[in-house]
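Colleague: structure of the sequence below:
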Amino acid sequence: MTEGRLLYFAYGSNMSLARLCARVPGALPLGQRRLSGYTLRFHKRGTDGSAKCDAFFTGSENDAVLGMLYAVHLSGKAVLDEIEGLERGYDEKQVELSCSRGTRCAASTYVATAIDPTLLPFDWYLQHVLAGARDAALPADYVRRAIESVAVVSDPDVQRGALEFAVHRR
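Modeller: So this is what the prediction gives:
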């Protein structure tokens, strides 16, 4: 942890700088990081009935989730816990990330506890993840394989979908 801040590893919709800063003002992006031994899955059951991202533990050194490391003010931790759904489908976990130049760093992230592999993400949710992948400058092959290849469904709540898409037009 840096002075008065929590290091937070975002790998799903909160990789998006616009989305995270709209929800947790003052979040500072620190760059792309790698979480080894995990794979990105869209199988966390969201409160809206759609799939959300999960860093799913495999233990295989061949697997990795890529994402963005943020420094979040400690005063924003309760908001972060709320938007991440702490104890409502996600648990907080301390992880060790690969950082630049071969160094490692510790950070907090959230992993799914409510899993339903039959669900698909809403189209707007995948757009948040793709925007975050661009913000984090994730490698194109990872984005194609882990994110763009995921099937989506349209949100039956058209108004919610429009509001979610609007975050990236500001």
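
Colleague: every contact and neighbour count from this point should use C-alpha atoms.
Modeller: Fine.

Colleague: quick one, strands of the chain?
Modeller: 5-10, 28-36, 38-45, 51-57, 64-73, 90-98, 104-112 (DSSP state E).

Colleague: could you also give me the structure for this second sequence? I'd like to compare it with the first:
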Amino acid sequence: MLTEWLRERCPSAKPIGIAIAANHKLTFGKRSIDKSGKATLVPTQGCHTPGVVFRIAEDERHLLDAAEGFKHDKPNDPVRYRRDDDFQIQLVGGDDVTTATTYLANKPEDDLKPYDWYLALLIAGPCNTALIQIT
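Modeller: Got it, this is the predicted structure:
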């Protein structure tokens, strides 16, 4: 995710690195209210997906929940994301596995497509973060 996009929702968002979600594949299987596909990770043996890890203030967590459509009273709603607070990741350049919070589609679908602008945001995030880490 692009830092600027996330900061519109959570002003404290700070990229802390790039991580790998082992044995997970990025798909666009989360159906949005506009019928487009939104990003989710699905378990896929042997597939390793990179992504940006952000730190956000605890008091902004509810803002991210709202932006992602997560509802505490409906954590298993098939048209929503569920929040996984113990999702295992490995930071690039490190050997240790740690956990992060991510949002996963409750009922991923196979036939959805993302909008071009949405896909561009997802691609720009890791690219910009990698450039920041290099300089």
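
Colleague: sorry, back to before: want to throw the strands of the first structure into a markdown table with distance to Arg134 of the first structure and mean neighbour count?
Modeller: Formatted as a markdown table, these follow (distance: least, CA to CA, whole Å; neighbours: other CA atoms under 10 Å):
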| stretch | distance to Arg134 of the first structure | mean neighbour count |
| --- | --- | --- |
| strand 5-10 | 13 | 24 |
| strand 28-36 | 10 | 20 |
| strand 38-45 | 16 | 22 |
| strand 51-57 | 17 | 22 |
| strand 64-73 | 10 | 24 |
| strand 90-98 | 19 | 16 |
| strand 104-112 | 20 | 18 |
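
Colleague: can you put those in JSON lines and add distance to Asp135 of the first structure?
Modeller: Formatted as JSON lines, the strands of the first structure follow (distance: least, CA to CA, whole Å):
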{"stretch": "strand 5-10", "distance to Asp135 of the first structure": "11"}
{"stretch": "strand 28-36", "distance to Asp135 of the first structure": "9"}
{"stretch": "strand 38-45", "distance to Asp135 of the first structure": "17"}
{"stretch": "strand 51-57", "distance to Asp135 of the first structure": "17"}
{"stretch": "strand 64-73", "distance to Asp135 of the first structure": "8"}
{"stretch": "strand 90-98", "distance to Asp135 of the first structure": "18"}
{"stretch": "strand 104-112", "distance to Asp135 of the first structure": "18"}
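
Colleague: among those, which is nearest Phe122 of the first structure?
Modeller: strand 51-57 (7.3 Å; CA to CA).

Colleague: for the closest one, grab the matching residue range in the second structure.
Modeller: Aligned by TM-score structural alignment, strand 51-57 of the first structure falls on residues 37-43 of the second structure.

Colleague: for stretch 123-132 of the first structure, same thing?
Modeller: Counting by TM-score structural alignment, stretch 123-132 of the first structure pairs with residues 116-125 of the second structure.
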